[in-house]
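> Could you look at this predicted model? Sequence included:
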Amino acid sequence: MLKLSNFLSDLVPQSIPLSLYVHMPWCVRKCPYCDFNSHTVPGGKQLSLELENEYLYALVEDFKTQIDLAQGRKISSVFIGGGTPSLISAKGYQWLFHQLKQHIEFIEDCEITLEANPGTLEHQPFEDYLQAGINRLSIGVQTFNTEHLKKLGRIHSVDNAMLAIQQAKSAGFQRVNVDLMHGLPEQTLEQALYDLKLAVEQGATHISWYQLTIEPNTVFFRTKPVLPSDNILSDIQEQGEQYLIDAGFINYEVSAWRKEKPSMHNVNYWQFGDYLAIGAGAHGKVTKEDGVYRFQKTRLPKDYLEKTPAPMVNFEKVAEDELPFEFMMNALRLKEGAPMPYYSQRTGLDIEALQPSLLQLRQQGLLLKDEKQLVSTEQGYRFLNAVLEKFL
C-alpha cells in the first residue's frame, strides 16, 4: 500500500493548462462495438436545424455555468467528440465558437479538433469546417476492409473513407488524424497491415491505432464475435508498429502515432491537465485550491435539453489516495512521460512519498533513472500495468 505525505497547501490551479471537451451525442446508427454515449438521430439520418440550434444554445448555457472553474485561464485546446460531431453544420460551429469566446478567451492558434465520419451524408464540405475555426480533423475510418466495415456496423464504404481523407487534405487541413482499429473479428495480419498502409498512403499526418476491446453494454458483448488469436494479435502489434516506424511515424503514446506535432488536447489529458466539459454525458476534470475534482453532465440528450443549463450529475473530489495512480496511469502512457514537478503541481501531493516505489521501479529497469522526468523504459512501457500497480 502506497503511503502518502500530507496534502500540499500551495496547489495553484492557474498554472495548469485548461482544455474544453464538447460532446455531440447523435449518430446515424449505433455501432455494435461502441460503448460511448451516442444515440440514434431522431427521425432519420440528418439532424434537424431546430434540434441543432436547441442543442448549441444548451451548450453555451452549460459553458456559462463553468466560467468560475476556469479560474482566469484561457482555453488551450478544444476537442469535439461524439457520437458523430460532423452531423452539426459548420455554420453551427462557427456560431458556437463565437459564443464561447465571449465568456472564456481561447489562446491564439487554439487547437480545435472535430471528429468526422467518412460517410458522405454526415458532413458538409471540409472547407466549411476549416473556415468555421476547426483546424484539426479526426476521421473515424476504423478499417479500409469492406467486410470488416459491415461487421463493425459502419455506414461508410472504403471509397468514402479514402475520399474523406483526400478531401480533408485538399480543403487545406494540415492536421488529419485517422482512427484505425485492429484485432477485428476474424482479421488477419495482412488485413491489419493493409489498413495502416492505406491510411499512410492517403496522407494521414496522425494515426490513432488501437486494438478492439469488447466492452459491456454493447452488441459485441452479447454476440461474442470471433477475434484473432493471441499470436495473431501479437504479430499485428509488432509488425504494425514497425511499419509505422518505417513510414516515418513517431509513437508518442500507447495508441498515438504522429508525423506532425502531437495532439495538444490529448497530451493535456495525459499530463493531468484540466478540462471543462459541455454536452450530454460529457466528463470534465478541474483543479481547485483544495484538490482535484471530476464531474459529468446528464447522459441522455432529452434530459440535457429539458433543463437548460443542464445540471451536473455529480461534482466529486478525487480522493487523495487515488491521485498517485490516476496521475501515473495518464502520464506514463506518454513515451516521454511528464516532467517530475507536474506531479506535485497537479495533484497537490509531495513527490517524496513516491520515492520508494520510484526507486524500486528504476532498479527493476521499468522507469528511467531521470530525476527531472517521470518516464518508463521500453520494458516498462511494454508492461505498463505492472508499473502502475506500484501506485495503488
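Nice, thanks for sending it over. Keep in mind that this is a model prediction, so the values were computed, not measured.
> contacts and neighbour counts: CA atoms only from here.
OK.
> residue contacts, the residue nearest in space to the middle of the chain?
Among the residues of the chain, the one closest to the centroid is Asn266, at 5.8 Å (CA atoms, centre = their mean). If a contact means CA atoms under 8 Å, 6 or more residues apart in numbering, then Asn266 has no contacts.
> how far away is it from Gln379?
23 Å (CA to CA, to the nearest Å).
> before we move on, what about Gly140?
31 Å.
> Pretty sure Tyr275 sits in a strand.
Yes. Tyr275 forms part of a strand when assessed by DSSP: H, G, I helix; E, B strand; the rest coil.
> So which bits of whichever strand in the chain runs longest are buried?
Ranked by residue count, the top strand of the chain under DSSP state E comes out as strand 106-116. For strand 106-116, the neighbour count (16 or more other CA atoms under 10 Å) marks 106, 110-116 as buried.
> Over to stretch 28-42?
So, applying 16+ other CA under 10 Å, buried residues of stretch 28-42: 28-34, 37-41.
> Pull the distance from that stretch to the chain's centre.
17 Å (CA atoms, centre = their mean, to the nearest Å).
> what's the answer for stretch 47-56, then?
With CA atoms, centre = their mean, you get 25 Å for stretch 47-56.
> Just flag the most distant two among the buried residues of stretch 28-42.
Tyr33 and Val41 (18.1 Å; CA to CA).
> what about Gly140 and Gln379, which has more around it?
The neighbour comparison of Gly140 against Gln379 (other CA atoms under 10 Å) goes to Gly140, with 22 against 13.
> next up, a second structure to put side by side with the first:
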Amino acid sequence: MADTCDMNDAGETNTTPSPVKTLQLPPVALYIHIPWCVQKCPYCDFNSHGQKQDTLPETEYVSHLLDDLAQDAKLIGSRLIHSIFIGGGTPSLFSPGAIGRLLAGVRERVNLAVNAEITLEANPGTVESERFNGFAKAGINRISIGVQSFQQEKLERLGRIHNDQQALNAAGYARDAGLNSFNLDLMHGLPEQSIDDALFDLRQGIAQQPPHLSWYQLTIEPNTQFHSKPPTLPEDDILWDIQEQGHDILTAAGYEQYEISGYSLAGQQCQHNLNYWRFGDYLGIGCGAHGKITLKNSGQILRTVKVKHPKGYMDLTRSYMHQQHEVQDDELPFEFFMNRLRLLEPCPKQDFTEFTGLVMAEQPQLLKNLNSAISKGLLAETETHWQVTPLGRRYLNTLLEMLV
C-alpha cells in the first residue's frame, strides 16, 4: 500500500505505487465551502471566519473555487456529479449573482446530472424573500436553513444573529421560493433547556412544513468558546427523554427517521447526505474542504484536504491542496462502517467489498468485532445485510469503537 502522500514545495504530491484493486465506482457528489459568516457562534467548530457582508471577496473567491474544481475534476474524469452542497460558514452571505456564476462555472467543468440536488446553507439573519427567489433562479433547488431554535433566549445564548421572527420568516420564504425542497436545522440539548423548551422548538419547526428536518443534539467540541467556558447542559436522562418524545412527535407528523439526525417526509431525504453515509465519493473544493475519491485506474481511495484559511487558499503562489493520502486497507473497515451505520436502512453486505475492495472472509478481526456487536444487540444481521438496532443507535459511538 502507498505511504501517506506528502506535499513538496511546489504543491505536488510524492506517492509510492500501490497495487491495483477492483472496486465498484460509487456515485460522486460535490461539496463547496464558503468560509465566511457574520460572527462565529460559540458552539461552532466548522472552518468559518467572521467578516462583514459588504467586504466579502465574492468575485475573487468564486474564481478560485472554479480553478480548484478544474484541478480536482481530473480525478473523476467524465463521472457524473449527482448532488452539490454549498456549506459554510454562511453561504447565503454571497449574492444570488455570485452563486449563479459559481454554478454556471461548475457545469462547464464537470458532468452535472440534469436532476442534481443543489443545496445552499442559509442563515435566517442574512436572507429575505427576494434573496431566496434569486438563489432559486441561480440554480439552487434546496435550501438548508440554520434555525437552531425558535426561542429568542436560546438564540442569544447560542450566539445566533437572527431572532425568532426571522427564523419563522425564513421558513416562509423557502416555502414560497419554488424550491424542490428545504430543510430546517434544529438543535436540542441546549444550555439549561427543559424538555418542554426542546419540544416547543420541534413543534414550531414541524408547523413550518419543511420536507426535511435535521434535529441534532448540541455537543461541546474542542476549539470552541463553549469548550473554554462550558455552559450548563441538560443531564443525560433529560436528553434521552427529549430524543424519545421528539421522535414520537416527528413520527406522528409523518416524518421518517432515515439517519441519526435526519428526518424527512416520504421521498425527501437529502441525497447529498445519503451519498456520504453510503460511502460514496465526493469532491471537496474551497477553504478546508475535504474530499474522498475512488481512483478508477488503481482502485485506491484518495482523501483530500484543501488549504484552510482564506488568505492562504487565495494565494496564487501555492496549491489549493493542503494534503492528500491514499486510505490504507486497515483503515477502510472503520471508515466504511463509521459512515454506513449512521443510516437506519439495512446495509447490503456486498457494498463492503464493492466499495472497499476488501473481502470480508479475509478480515478475521473485523468478523469477530461484528459478531460481538451482534451478540450485544447493537447490530442485527441477515444473510445479505447488516442493520444498526435501536440500541445501537442509542450507543452508536460504542458500536463504532467496537469495529476499530
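Yes, it's here. Note that this is a predicted model, so its numbers are computed, not measured.
> tm score of chain vs chain?
Between these two chains, after superposing, the TM-score reads 0.93 (TM-score structural alignment, normalised by the length of the first structure); 381 aligned residues with a CA RMSD of 1.9 Å.
> equivalent range in the first structure for stretch 385-403 of the second structure?
Alignment of stretch 385-403 of the second structure against the first structure: residues 373-391, by TM-score structural alignment.
> Buried residues of that stretch, list them for me.
373-377, 380-381, 384, 387-388, 390-391.
> would you turn the residues you listed into a markdown table with distance to Ser170 of the first structure?
Shown next, in a markdown table, are those (distance: CA to CA, whole Å):
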| residue | distance to Ser170 of the first structure |
| --- | --- |
| Gln373 | 40 |
| Leu374 | 40 |
| Val375 | 38 |
| Ser376 | 39 |
| Thr377 | 40 |
| Gly380 | 41 |
| Tyr381 | 37 |
| Leu384 | 39 |
| Val387 | 44 |
| Leu388 | 43 |
| Lys390 | 48 |
| Phe391 | 47 |
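> List the ones among the residues you listed that fall in helices.
Residues of these located in helices (DSSP state H): 380-381, 384, 387-388.
> Redo those residues as CSV? Include distance to Thr218 of the first structure.
What follows is those, written out as CSV (distance: CA to CA, whole Å):
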residue, distance to Thr218 of the first structure
Gly380, 32
Tyr381, 29
Leu384, 27
Val387, 30
Leu388, 28
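> Check the offset of the helix ranked longest in the second structure from the chain's centre.
Counting residues, the longest helix in the second structure under DSSP H turns out to be helix 236-252. Relative to its chain's centre, helix 236-252 of the second structure lies at 23 Å (CA atoms, centre = their mean).
> What residues in the second structure pair up with stretch 199-207 of the first structure?
Aligned using TM-score structural alignment, stretch 199-207 of the first structure spans residues 205-213 in the second structure.
> again, but for stretch 103-113 of the first structure
Residues 109-119 of the second structure are matched to stretch 103-113 of the first structure when aligned by TM-score structural alignment.
> Please enumerate residues in contact with the longest helix of the second structure?
Contacts for helix 236-252 of the second structure (CA under 8 Å, 6+ apart): 188-189, 194-195, 198-199, 202-203, 206, 256-257, 263.
> For those residues, pick the one with the most neighbours.
Going by other CA under 10 Å, His188 tops those with 26 neighbours.
> Alignment lookup: that residue to the first structure.
Match for His188 of the second structure (TM-score structural alignment): His182.
> residues in contact with the residue nearest to its match when sequence neighbours are not counted?
If you skip the residues right next to it in sequence, His182 of the first structure has Gln211 as its closest partner in space, 4.8 Å away by CA to CA, 6 or more residues apart in numbering. Applying CA under 8 Å, 6+ apart to Gln211 of the first structure gives the contacts 181-184.
> The residue nearest to the centre of the first structure maps to what in the second structure?
Superposed on the second structure with TM-score structural alignment, Asn266 of the first structure falls opposite Asn273.
> That match: helix or strand, and which one exactly?
Element membership for Asn273 of the second structure (DSSP states H and E) is helix 271-277.
> go on, Gln165 of the second structure?
Assigned by DSSP H and E, Gln165 of the second structure falls in helix 164-176.
> Just after that helix, pick out the following helix or strand.
Downstream of helix 164-176 of the second structure, the next assigned helix or strand under DSSP H and E is strand 181-188.
> What's the first helix or strand after that next one?
helix 195-207.
> okay, now Gln239 of the first structure: neighbour count?
Neighbour number of Gln239 of the first structure under other CA under 10 Å is 15.
> That one and Glu186 of the first structure: what is the separation?
18 Å.
> again with Gln211 of the first structure
13 Å.
> What of Asn217 of the first structure?
Asn217 of the first structure is 22 Å from Glu186 of the first structure, by CA to CA.
> so what's Ile86 of the second structure up against?
Taking CA under 8 Å, 6+ apart, one finds 31-34, 118-121 in contact with Ile86 of the second structure.
> among those, which two are most distant?
Largest separation among the contacts of Ile86 of the second structure by CA to CA: Ile34 and Ile118, giving 14.8 Å.
> helix/strand/coil for Val141 of the first structure?
strand.
> Now check it against the second structure: what is it aligned to?
By TM-score structural alignment, Val141 of the first structure lines up with Val147 in the second structure.
> tell me the helices in the stretch 201-350 of the second structure, going along the chain?
Under the criterion DSSP state H, counting those that start in this stretch, the stretch 201-350 of the second structure contains helices at 225-228, 236-252, 271-277, 310-313, 332-340, 349-356.
> Would you reformat these as JSON lines and include distance to Gln53 of the second structure?
Output for the helices of the stretch 201-350 of the second structure, formatted as JSON lines (distance: least, CA to CA, whole Å):
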{"stretch": "helix 225-228", "distance to Gln53 of the second structure": "23"}
{"stretch": "helix 236-252", "distance to Gln53 of the second structure": "36"}
{"stretch": "helix 271-277", "distance to Gln53 of the second structure": "27"}
{"stretch": "helix 310-313", "distance to Gln53 of the second structure": "15"}
{"stretch": "helix 332-340", "distance to Gln53 of the second structure": "35"}
{"stretch": "helix 349-356", "distance to Gln53 of the second structure": "42"}
